[in-house]
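[1] Structural data only, the sequence is not supplied:
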């Protein structure tokens, strides 16, 4: 292979690795969407599960949930490593390259073979950058592709126990929405107790576990009447006893 073909080869390799960089970035969008979706499922399960009973299904749910969470964290770490922390090498800008070419012309302007020398050294300049940059970018893209592959692998492993945990959550009755609840009723307005003989009205409110009652005048009067009747009956009985010893 002559120098011209080698130059074309390294040039193609350089642009191939630059294009692969963009493809890998596009491929990262799919696992990102899956990671966000799985995070939403985790939030739903954690918010809805009830561990009050401590039943066998609670233990099963907690076990598969933790396994899935471990795989999820591993997948997330590989995603971050594939997405961030990589440096690519690029050939100098067009202005820098053109300035170097002008320097070559000034350097070899006194030689009779100026054009040939400028062309040869300029090609060597480009060849060196294509070679070094493509080699460095190949190593970076290979590493990113490996991390992305492991990220997808652990995403699949995450989904299996997560699906099991979701089935346990749905069918075993550990969902908070399916458990019978005790409701606390707070009475904040006056309550009325009606009797067919003598209507009574009680004004009061509940404070924690204590009922504070504000007796109305009708109720007080009724209680006083009952006390008076009881006192009269007791006095009558005592008088009868004295008259008939």
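    Good, I have the coordinates. Since this is a predicted model, take the numbers as computed values, not measurements. Numbering: from 1, shown residues only.
[2] contacts, neighbours, all on C-alpha from now
    Noted.
[3] biggest strand in the chain by residues?
    Taking DSSP state E as the criterion, the chain has its longest strand at strand 200-207.
[4] Quick one: name whatever helix or strand follows that strand.
    Sequence-wise, the next helix or strand downstream of strand 200-207 (DSSP states H and E) is strand 210-215.
[5] so what does that following strand touch, helix or strand wise?
    strand 200-207 (3 or more CA pairs under 8 Å, 6 or more residues apart in numbering; DSSP states H and E).
[6] relative to strand 210-215, how tilted is the strand it packs on?
    150 degrees (axes from the mean of the first three to the mean of the last three CA atoms, to 10 degrees).
[7] Comparison target, given below:
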């Protein structure tokens, strides 16, 4: 295989590795989406878990959920490594290539002038196209080799992360099976769900206090009215009794005068 064939191979390999880079990003994002979905399922089951249900079912459910959560955290570490490793090498931009070619042409012109002034110390002049081809050959070779190593490392992390995700789905499926079969969901229609509204409860407490206060005030008013009524009834009786006593005491005096 000659140099031109190798140049074509390195160029194709370079663009292939750049395409692999984009595919790795997409693969990692899909894996992250699976992890987020798994955590959403876990958070829902924990939020709706009925702790008054079967003790053994709840225990096994929490064990499987804990195992799945730990494995998912391990998968996140691998996925972060696969997603954050982005140090790639790229070929020079067209502007940089053109500047390099311009420098080569200028350097050859200077060599031509030098050779004309110093024929006894003639310097060899390289062809610009050959130099440019070697320059791009080296760049494609270096970049494709470096990017291949980077993609291999990222692919390994992405593959390990996906393996950990698959491992986490097994205990999660067991936990979901227990959650469904043993009816641990508090929102299940087969259960009587007691809905407690904090605001309503607070208002009921305040209303109860006001009713009790009203009752106490009413009882006080009743007692005061009874006392007033008793006083009104007692005063006429006392006045009549005093009049009777005065009349009884006056009769003997009249009898004495008549005698």
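    Received the coordinates, thanks. Here the structure is a predicted model, which is why all the values come from computation and not from measurement.
[8] what packs against the longest strand of the first structure?
    Going by 3+ CA pairs under 8 Å, 6+ apart, strand 200-207 of the first structure lies up against strand 191-193, strand 210-215, helix 217-243.
[9] Out of these, which is closest to residue 108 of the first structure?
    Closest to residue 108 of the first structure of these is strand 210-215 (CA to CA; 104.7 Å).
[10] got the buried residues for the strand or helix carrying residue 17 of the first structure?
    Using DSSP H and E, residue 17 of the first structure sits within helix 3-27. Of all the residues in helix 3-27 of the first structure, those buried under the rule 16 or more other CA atoms under 10 Å are 7, 10, 11, 13, 14, 15, 17, 18, 20, 21, 24.
[11] Next one: the second one from residue 86 of the first structure, what distance?
    Distance of residue 10 of the first structure to residue 86 of the first structure, computed by CA to CA, to the nearest Å: 22 Å.
[12] swap in the last one?
    Here the distance between residue 24 of the first structure and residue 86 of the first structure works out to 12 Å (CA to CA).
[13] How far away from the center of its chain is stretch 31-39 of the first structure?
    The chain centre lies 9 Å from the centre of stretch 31-39 of the first structure; the measure is CA atoms, centre = their mean, to the nearest Å.
[14] Show me what counts as buried in that stretch.
    So, applying 16+ other CA under 10 Å, buried residues of stretch 31-39 of the first structure: 31, 35, 38.
[15] The last one in helix, strand or coil?
    Put plainly, it is residue 38 of the first structure. helix (DSSP: H, G, I helix; E, B strand; the rest coil).
[16] returning to what we had before: residues making contact with the longest strand of the first structure?
    Residues outside strand 200-207 of the first structure that contact it (CA atoms under 8 Å, 6 or more residues apart in numbering) are 186-194, 211-216, 218-219.
[17] Now with 6 Å, please.
    Contact with strand 200-207 of the first structure is made by 188, 190, 191, 192, 193, 194, 211, 212, 213, 214, 215, as judged by CA atoms under 6 Å, 6 or more residues apart in numbering.
[18] ok, back up a step: out of the buried residues of stretch 31-39 of the first structure, the closest to residue 92 of the first structure would be?
    residue 31 (33.8 Å).
[19] To which residue of the second structure is that closest one aligned?
    Using TM-score structural alignment, the partner of residue 31 of the first structure in the second structure is residue 31.
[20] longest helix of the first structure?
    What stands out as the longest helix in the first structure, according to DSSP state H, is helix 114-171.
[21] which helices and strands sit right next to it?
    Packing partners of helix 114-171 of the first structure (3 or more CA pairs under 6 Å, 6 or more residues apart in numbering; DSSP states H and E): helix 3-27, helix 56-83.
[22] mind putting those helices in CSV, distance to residue 91 of the first structure included?
    Shown next, in CSV, are those (distance: least, CA to CA, whole Å):
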stretch, distance to residue 91 of the first structure
helix 3-27, 9
helix 56-83, 23
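[23] Nearest approach to residue 171 of the first structure belongs to which of those helices?
    helix 56-83 (9.8 Å).
[24] now the closest one: which residue numbers in the second structure?
    So helix 56-83 of the first structure is aligned with residues 56-83, judged by TM-score structural alignment.
[25] mean per-residue distance, that stretch to the first structure?
    Here the mean offset of stretch 56-83 of the second structure against the first structure after fitting is 1.0 Å, by mean CA distance after the TM-score superposition for the first structure.
[26] Can you give me the neighbour number for residue 154 of the first structure?
    Neighbour count for residue 154 of the first structure, taken as other CA atoms under 10 Å: 19.
[27] distance of the counterpart of it in the second structure from residue 108 of the second structure?
    Counting by TM-score structural alignment, residue 154 of the first structure lines up with residue 164 in the second structure. Taking CA to CA as the measure, residue 164 of the second structure falls 59 Å from residue 108 of the second structure.
[28] repeat for residue 152 of the second structure
    Note on residue 152 of the second structure: its distance to residue 108 of the second structure, by CA to CA, is 42 Å.
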